[in-house]
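S.K.: Predicted model follows, preceded by the sequence.
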Amino acid sequence: MTTLTPVLTANWDRADSFTLAGYGGDYAAARKALEMDPDAIIQTVKDAGLRGRGGAGFPTGMKWGFIPQGDGKPHYLVVNADESEPGTCKDIPLMMANPHALIEGAIITSYAIRANHAFIYVRGEVLHVIRRLRAAVEEAYENGFLGSNIFGSGYDLELVVHSGAGAYICGEETALLDSLEGYRGQPRLKPPFPAVAGLYACPTVINNAESVATVPSIIANGADWFAGMGTEKSKGFGIFSLSGHVTRPGQYEAPLGITLRELLDMAGGIRAGHELKFWTPGGSSTPIFTAEHLDVPLDFESVGANGSMLGTRALQIFDETTCVVRAVLRWTEFYAHESCGKCTPCREGTYWLKQVLARLEKGQGTEEDLATITDIADNILGRSFCALGDGATSSIHSSVKYFRDEYLKHFEIGGCPFDPAASTVWGNA
């Protein structure tokens, strides 16, 4: 597997890729879908094996099928484009370069779940993306692809681009719903689940932006086409985001199951003169991997079997010049800052993780502090309302597992061994 599969990224090199002309079509997939039975669309997506591209990997068609029918309530589609996790950087360039794929996907998805209102919730800080997405939505309205009687089918859809609250927690689907309703973004206690009582207490489907943008290609080319890529249980393609100490960082759209070694070959390898030390397979909320995991297939099952999560396929690459303790501290500072404070384990636990890690990074800690941070992480894991708390513990457990000696070196020399001002250089003690 050495070739890329450009579908969502096929037109990114066009200067006008974000326009309807640059998109290269007249929403043919949506036209086709609106002539189908909604249940047939759901079945097609199930047969294709599309799994959520936002991190959890839940089967998309199955999620659509949870929406109750004939309940007399309005249904809603909410596209989660609140991309805020360190390292995750696929949805923002997707919306910048190819917003019409997302809009067409929203039309098909809304029709399949019998929704007449859809919302795209975008991270508030990315104003340039919001402007471009709204311009694309306006273009779709002008061409009759949104609004009343789309394509003469009798189907109506109103699509709203909503600027988010500027908080990482709003990427959690129920906190996103609270924010969309005008409240402070905090996770809701489940059940009830959004499929039954979501936006405005009505049945709601919440899908990641890449998941929705992938739908038109499945309708246009068929379930077998999509299922023919990837692995047996992780089908299709996805955008892999390579960042950090790599020669050519960027977005690489490839079948699920590709390895980091193969991606690095296409990206020119680790930056010249250096070697891989550790990396994240799915962003900062996933347990880190090391060079020994270079050949792990990047699919949901294989990554999980090796102790991490595929997540958003945000491959942050770090070479031997990086202090793993400092990197983990920076991630932990982020999670402590972004904790909404609703539940005690996350609110208090992330704060104390940050304090102890700061002491460790300065070389002022003891070996007992390693037991302390893992104990704190154990008391957060599985005990918070949402996955933010779990994500905050991932780098703690995995870094201590793979780099315990590096933590100990900080105690031995009384500082960070990667600091040029340190009295002892790592490896020469």
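M.R.: Nice, I can see it.
S.K.: switch to C-alpha atoms for all contacts and neighbour counts from now on
M.R.: OK.
S.K.: Which elements pack onto the top strand by length along the chain?
M.R.: In the chain, assigned by DSSP state E, the strand with the most residues is strand 237-244. Using 3 or more C-alpha pairs under 8 Å, 6 or more residues apart in numbering; DSSP states H and E, the elements in contact with strand 237-244 are strand 250-255, strand 314-319.
S.K.: What's the local residue count around the residue lying closest to Gln251 once chain neighbours are set aside?
M.R.: What sits nearest to Gln251 in space, not counting adjacent residues and going by C-alpha to C-alpha, 6 or more residues apart in numbering, is Ser241, at 4.7 Å. By the criterion of other C-alpha atoms under 10 Å, Ser241 has 23 neighbours.
S.K.: Check it against this one:
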Amino acid sequence: MSPTPEIVFAGTNGGSLTEIGDYEAVGGFLALAKARAMTPDDVIDELNASNLRGRGGAFFPTGRKWSFVPKPDKIDKPHYLVINADESEPGTFKDREIMLRVPFRFLEGSLIAAHAIESKHIFIYIRGEYEAEFEVLVAALEQMRERNLLGDVTIVVHRGAGAYICGEETALLESLEGRRGQPRTKPPFPAIAGLYASPTAVNNVESITSATTVMEIGGAEYAKLGVENSTGTRVFSLSGNVVSGGNYELPHGYPLRDLIDKQGGGIADGRALKAVIPGGSSTVILTADEANEVTLDFDSLVGAGTAIGSAAVIALDDRCCMVQLAVRVSQFYEHESCGKCTPCRVGTKWLTNILQKIEDGRGTQADMDLLVSVAERINGKCLCPLGDSDAIAVMSYFDKFRDEFQAHIDEGGCPFHGESTLDHLLAPVATHVHNEAVAHA
């Protein structure tokens, strides 16, 4: 693998580019000028050549998503670009760093995407708790307006109300239209009938920001970074029982254990690695042995039975109680369920109650079987992935660490006796970004 240049945080030198002059000094807005001199189809061709894939979790090819939006002469309705900045997946804190430190690169990518889908209307749906990020974006946007960089495009920064479900694209659209954030049935898909029943592209913050670099260096050059099917760099949010948690921009294909040991300083307090959640709370957990074998890219993680997800890597040391972890995760999904479909609304509560019973030492052997049965009745039967995520995550803990669940039954309580490190595991990390030009053989 060749040395990888900075992509997302290029030119920051460990700081921030929040003044427009500083951003222009490192080549800011040259990509936008290049894109606007091209046809929309040519811009999409560059994205397809780059094989840039969505950074929000689904990992769908960005250029292909844009190509699904019909041409204006096919549907006589406005086209909309909606950017999902509602970063709510536990363990994920990359988008907030992007908006705080390189807001102009993000906004430049937004205008490039709008040109590609022939849209004059951009909505940035930002998590309500991100007050500082909101203020930075608004200030950057005002600087761009003063330079007349927006052209005839309108950009609205819309603050959400703190609902995890609004990270799902159709629930986000419902919320943006002023209704309760709940998923829509599909089809129709947003590309045909999205915001205000009009053609809409919905993209993640990091995806849009990466599109700026694709246009700057060209799709073919971008495709040389990372590995096949996972091109470019990724901002990995590392947290959990590590010495140095934070955001690390690294090439796809970087070894998972090197992220933890070389970038993150290893497991804190000299403890042993027990397991890793590789892509946010909704992904299948990996044992320490499995973590030794995988690299951080789509194919490697799928081959290990999990997913790269939102690139949120949570390291767990040998004091972590897997039943307690399951309780915490299930409580989160139960709380964030929108309640629209029964398998999720009822099933997540059942999962939480059974897990809590086992953790409290009141569980029976029958509860072990019931846990599996409830998970099977959730997974694949929900309107959106929220309920599935709870069932998939919990069952991965159960399948790979079943002996711990059994020990809770046999011993009538948690065998860790209150020594689990979980109380601080999902606490907010004092985030900092490390940009790495990595050469990895």
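M.R.: Nice, thanks for sending it over. Please read these numbers as outputs of a predicted model, since none were measured by experiment.
S.K.: Find me the equivalent region of the longest strand of structure 1 in structure 2.
M.R.: Mapped onto structure 2 using TM-score structural alignment, strand 237-244 of structure 1 spans residues 233-240.
S.K.: Comparing the matching stretch with structure 1, how large is the average distance?
M.R.: The superposed stretch 233-240 of structure 2 is, by mean C-alpha distance after the TM-score superposition for structure 1, a mean 0.8 Å from where its aligned residues fall in structure 1.
S.K.: Name the residues that touch the longest strand of structure 1?
M.R.: 5, 53, 87-90, 226, 229-230, 249-256, 313-318 (C-alpha atoms under 8 Å, 6 or more residues apart in numbering).
S.K.: Recalculate using a threshold of 7 Å.
M.R.: For strand 237-244 of structure 1, the external contacting residues (C-alpha atoms under 7 Å, 6 or more residues apart in numbering) are 89-90, 229-230, 249-256, 313-318.
S.K.: by how many degrees do it and strand 250-255 diverge?
M.R.: 150 degrees (axes from the mean of the first three to the mean of the last three C-alpha atoms, to 10 degrees).
S.K.: what's the mean deviation for the helix ranked longest in structure 1 versus structure 2?
M.R.: The residue-count maximum for a helix in structure 1 (DSSP state H) belongs to helix 387-413. Its matched residues in structure 2 lie on average 1.1 Å from helix 387-413 of structure 1 after superposition (mean C-alpha distance after the TM-score superposition for structure 1).
S.K.: For Ala223 of structure 1, what is the corresponding residue in structure 2?
M.R.: Aligned partner of Ala223 of structure 1 by TM-score structural alignment: Gly219.
S.K.: which ones are touching that match?
M.R.: Counting by C-alpha under 7 Å, 6+ apart, Gly219 of structure 2 touches Glu46, Leu47, Ala49, Ser50.
S.K.: Can you tell me which of those residues is closest to Tyr125 of structure 2?
M.R.: Of all the contacts of Gly219 of structure 2, Tyr125 of structure 2 sits closest to Leu47, with 23.0 Å by C-alpha to C-alpha.
S.K.: What's that closest one aligned with over in structure 1?
M.R.: When structure 1 is aligned by TM-score structural alignment, Leu47 of structure 2 is paired with Val45.
S.K.: List the contacts of that match.
M.R.: Val45 of structure 1 makes contact with Gly61, Ala223, according to C-alpha under 7 Å, 6+ apart.
S.K.: cool, Gly389 of structure 1 as well?
M.R.: With contacts defined as C-alpha under 7 Å, 6+ apart, Gly389 of structure 1 is in contact with Cys346, Ile380, Leu381.
S.K.: nearest to Ala29 of structure 1, of the residues you listed?
M.R.: Leu381 (42.2 Å).
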